[in-house]
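**Q** give me a 3D structure for the following:
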Amino acid sequence: MKRPHICLWRDLTLSDMETLERVESAEDVRRALSHLLSPEEKVCEPRASALLDLYYFTVRFCRDNGFTREQTSCLFSIMKEIHGTCVETSLGNVDECYQYFKELLLCHAVHRPPFSIAVFTQQQLPHISDYVLNTYFRHFKLYKYVFTPQVCLDLTVSYEEDSESPEQEENGNVTSTSRPLQEHEDQLLGQVVQEEGVETRTTSPGGRTEGRVETSTRFPKGRTEGRVETRTTSPEGIAGGRKGSGSLK
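**A** Got it, this is the predicted structure:
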């Protein structure tokens, strides 16, 4: 945060105050203020109108309350300093600006040279605070929106091509799978992942039953084969059968 400093005769000199005292109408005061502004403050519309209104109503407030030339010049510079602090960043800094305003006002209310001087009386301080709060800080966001530039983010992302990976395909797309990774996947899957066989045999007094179950699975083609074979023999005769063979793809 900025350090408070004495603002007496900084923007409106004694000659400028004499010029303002010679004009009476609102249009003449506005015209005189527009000529007294520094060249960098002659901004385009609508900023120029808002800035001119801020300065005009500050001078009018000083006239209505019977401020002296020194007091009018000091309050004019305080308002200009507060406005400059407000628009120097696009971030919300209302608390910092108000704290800076209070320090500036106290800097011109206590006689302690060279750090501060007693320009305003103790009775004038509440009136000045109420005026600044009800005018500038009440419309702080509006001044912030009009006088601060819009911040736009233009984000561009670029990728550098790797010598090993990714590889460029014929259609212009980039594939991120390299040859060592493909070989690793082939080894992981394998041509034959699982092969197993189960053989069972059961004998009973009435006959003999033989059975055999064979299963096999192949990847990555995803083909599964299974086979079930059953044979039964009894004392009266021999009966053979075969059931349940099939394949799943």
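**Q** from here on, contacts and neighbour counts on C-alpha atoms
**A** OK.
**Q** grab the nearest non-local neighbour of R3.
**A** Excluding its sequence neighbours, the residue lying closest to R3 (CA to CA, 6 or more residues apart in numbering) is Y100, at 7.9 Å.
**Q** tell me, how many neighbours does the one you found end up with?
**A** Y100: 20 surrounding residues under other CA atoms under 10 Å.
**Q** state the next helix or strand along the chain beyond whichever strand or helix holds it.
**A** According to DSSP states H and E, Y100 maps onto helix 94-107. Next helix or strand after helix 94-107 toward the C-terminus (DSSP H and E): helix 124-135.
**Q** following that following helix, which helix or strand comes up?
**A** Using DSSP H and E, the first helix or strand after helix 124-135 is helix 140-147.
**Q** wait, V213 sits on V198?
**A** Yes - judged on CA atoms under 8 Å, V213 makes contact with V198 at a distance of 5.2 Å.
**Q** the more surrounded of those two?
**A** Applying other CA under 10 Å to V213 and V198 shows that V213 carries more neighbours, namely 16 against 10.
**Q** and the more buried one, that's in a strand?
**A** Yes - counting by DSSP: H, G, I helix; E, B strand; the rest coil, V213 is part of a strand.
**Q** what's the closest non-adjacent residue to it?
**A** Distances taken as CA to CA, 6+ apart place V228 nearest to V213, at 4.6 Å, with adjacent residues excluded.
**Q** after whatever helix or strand the one you found lives in comes which helix or strand?
**A** Using DSSP H and E, V228 sits within strand 223-233. Later in the chain than strand 223-233, the nearest helix or strand by DSSP H and E is strand 238-240.
**Q** just how off-centre is that following strand within its chain?
**A** Computed by CA atoms, centre = their mean, to the nearest Å, the chain-centroid distance of strand 238-240 equals 83 Å.
**Q** check stretch 15-23 too.
**A** With CA atoms, centre = their mean as the basis, stretch 15-23 stands 48 Å off its chain's centre.
**Q** can you check stretch 178-198 too?
**A** 47 Å.
**Q** ok, now stretch 165-183?
**A** Offset of stretch 165-183 from its chain centre (CA atoms, centre = their mean): 35 Å.
**Q** in what helix or strand does V198 lie?
**A** Here V198 is assigned to strand 194-204, by DSSP H and E.
**Q** can you check S247 too?
**A** If you go by DSSP H and E, S247 is part of strand 245-248.
**Q** for that strand, name the packing helices and strands.
**A** Packing partners of strand 245-248 (3 or more CA pairs under 8 Å, 6 or more residues apart in numbering; DSSP states H and E): strand 223-233.
**Q** and L142, how many neighbours does it have?
**A** Counted with other CA under 10 Å, L142 comes out at 11.
**Q** what of T58?
**A** 19.
**Q** check L33 too.
**A** L33 - counted by other CA under 10 Å - has 20 other residues nearby.
**Q** want to put them side by side, so please do this one too:
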Amino acid sequence: MTLSSQAGPRSAGIATTADSEGFRKVNVVTDVKLPHDLKAKVMIWNDLTLENLLELDVKWHNVNDVKEYLASIFNLETFKDNKQETVLIDLYYYTLQFSRKSNFTSEQTSALFSVIKSIHEAAVETPFNNLPQCYKYMKDLILCHSVKRPPFGIELFGPEEAKLVSEYIVNSYFRHFKLYKFVFTPKLQLDVSFNYKGIYESGSEVVSEEQESKPGTAATGLTVEVTEADEEEEEDETPAMKELKAIIQEELDKHLQQMKSTLEENIKTNDEAMNQKLQSIEETQMATAPGGKRPGSKGKKK
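**A** Below is the predicted model:
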């Protein structure tokens, strides 16, 4: 995913990238750069040589020839089918068109082309927002090519030309910065998980203790199958751990037995109370009914 050789902080995550048709697909990205400051340097003849510019002048009357020549230089032969490469070719072509309209020299055209290409590579090297870093990088690059300060700078653009270049980059690239980021950078999905030290371990110990309860006990009435792995773990336990588990199991059995006894007593008490209430209601109904008959009962007709 890294397009620039400049080093920077890195992270990792799950990314969603666009294929050649523009559809999104999920990828696991383990090398994600974080936004960082970039150092400007002189870029004359970095990407386009004098021979390349002379060949472009010959082909300039035909737009398709120019784009195909640019694609051959930067290995973008599938730009007609790949949307990312199509956007790149358009970016390069309109940069050259602006240089011709501004009557820039070959040196100025080559430098401007490399400046815009470098800004784009810096912008899309991370899926995170790095607009402030890229804008500062653009100003440093223009200053680097506008002030005579060898070997850190060269006076290639005058004040008016530097202003013209700045306005063009802002209006053509930074105005559509988020669109370039959307097309060329993956969409990250952050999955966060927490592991609290001590709490999770104690919970797993309780679960293991419950699983080690005796099969068919009166407390649960369940049968627990002991696997070979459990037997191996029991063999690895120290005598102190076995004694501690036995004490805990004994206490648990006592409490469970007490809970069961209390529950049975409560159920028995509630049943007795309910029977007494039903008996008192029946006696009341028998006493209030005429002739000692139950309400609703009828004698035989003569």
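**Q** just give the TM-score of the two.
**A** Once superposed, the chains reach a TM-score of 0.66 (TM-score structural alignment, normalised by the length of the first structure), with 197 aligned residues with a CA RMSD of 3.6 Å.
**Q** near T223 of the second structure, how many other residues are there?
**A** As a burial measure, T223 of the second structure scores 12 neighbours (other CA under 10 Å).
**Q** residue nearest the centroid of the first structure?
**A** Centroid-nearest residue in the first structure: L153, 9.5 Å away (criterion: CA atoms, centre = their mean).
**Q** how is that residue assigned, secondary-structure-wise?
**A** Counting by three-state DSSP, the backbone at L153 of the first structure sits in coil.
**Q** against T85 of the first structure, how distant is it?
**A** Note on L153 of the first structure: its distance to T85 of the first structure, by CA to CA, to the nearest Å, is 24 Å.
**Q** check which residues of the strand holding V228 of the first structure are buried.
**A** Residues of strand 223-233 of the first structure classed as buried: 227-228, 230-233 (neighbour count, 16 or more other CA atoms under 10 Å).
**Q** same question for stretch 135-150 of the second structure.
**A** Buried, per 16+ other CA under 10 Å, within stretch 135-150 of the second structure: 135, 137-138, 140-147.
**Q** equivalent range in the first structure for it?
**A** Using TM-score structural alignment, stretch 135-150 of the second structure lines up with residues 98-113 of the first structure.
**Q** what residues does that stretch touch?
**A** 1-6, 78, 82, 115-122, 125, 137 (CA atoms under 8 Å, 6 or more residues apart in numbering).
**Q** how far is stretch 161-171 of the first structure from where the chain is centred?
**A** 34 Å.
**Q** span of it from start to end?
**A** Using CA to CA, first and last residues of stretch 161-171 of the first structure are 16 Å apart.
**Q** same check on stretch 111-128 of the first structure?
**A** End-to-end distance (CA to CA), stretch 111-128 of the first structure: 18 Å.
**Q** and that stretch, what's buried?
**A** Buried residues in stretch 111-128 of the first structure, defined by neighbour count with 16+ other CA under 10 Å: 116-120, 125, 128.
**Q** quick one: distance of that stretch to the chain centre.
**A** 42 Å.
**Q** now do stretch 160-167 of the first structure
**A** Distance of stretch 160-167 of the first structure from the chain centroid (CA atoms, centre = their mean) equals 32 Å.
**Q** report the buried residues of it.
**A** Within stretch 160-167 of the first structure, the residues that count as buried by 16+ other CA under 10 Å are E167.
**Q** and if you look at stretch 174-191 of the second structure?
**A** Neighbour counts over stretch 174-191 of the second structure (16+ other CA under 10 Å) mark 174, 177, 180-181, 183-188 as buried.
**Q** same question for stretch 12-22 of the first structure.
**A** 12-13, 16-17, 20.
**Q** these in helices, which ones?
**A** Here DSSP state H is the test, and the buried residues of stretch 12-22 of the first structure give 16-17, 20 as lying in helices.
**Q** output those residues in a markdown table, with distance to K221 of the first structure appended to each entry.
**A** Shown next, in a markdown table, are these (distance: CA to CA, whole Å):
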| residue | distance to K221 of the first structure |
| --- | --- |
| D16 | 93 |
| M17 | 95 |
| L20 | 95 |
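**Q** one step back: can you put the buried residues of stretch 135-150 of the second structure in JSON lines and add distance to K101 of the second structure?
**A** Shown next, in JSON lines, are those (distance: CA to CA, whole Å):
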{"residue": "Y135", "distance to K101 of the second structure": "24"}
{"residue": "Y137", "distance to K101 of the second structure": "25"}
{"residue": "M138", "distance to K101 of the second structure": "21"}
{"residue": "D140", "distance to K101 of the second structure": "24"}
{"residue": "L141", "distance to K101 of the second structure": "21"}
{"residue": "I142", "distance to K101 of the second structure": "19"}
{"residue": "L143", "distance to K101 of the second structure": "22"}
{"residue": "C144", "distance to K101 of the second structure": "23"}
{"residue": "H145", "distance to K101 of the second structure": "20"}
{"residue": "S146", "distance to K101 of the second structure": "20"}
{"residue": "V147", "distance to K101 of the second structure": "23"}
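**Q** what's the closest of the residues you listed to Q97 of the second structure?
**A** Set against Q97 of the second structure, the nearest of these by CA to CA is I142 (18.8 Å).
**Q** end to end, how far does stretch 149-162 of the second structure reach?
**A** Taking CA to CA as the measure, stretch 149-162 of the second structure stretches 16 Å from start to finish.
**Q** and S73 of the first structure, which helix or strand is it part of?
**A** Short version, using DSSP H and E: S73 of the first structure is in helix 69-87.
**Q** what residues does that helix touch?
**A** For helix 69-87 of the first structure, the surrounding residues in contact (CA under 8 Å, 6+ apart) are 7-14, 17, 55, 58-59, 62, 93-94, 97, 100-101, 104-105, 119-120, 143-144, 147-148.
**Q** what residues in the second structure pair up with that helix?
**A** Going by TM-score structural alignment, helix 69-87 of the first structure sits over residues 106-124 in the second structure.
**Q** and the matching stretch, how far out from the chain's middle?
**A** Worked out by CA atoms, centre = their mean, stretch 106-124 of the second structure lies 31 Å from the chain centre.
**Q** how close does that stretch sit to the first structure?
**A** Once fitted to the first structure, stretch 106-124 of the second structure is off its aligned match by 0.5 Å on average (mean CA distance after the TM-score superposition for the first structure).
**Q** mind listing what's buried in that stretch?
**A** By 16+ other CA under 10 Å, the buried positions in stretch 106-124 of the second structure come out as 106-124.
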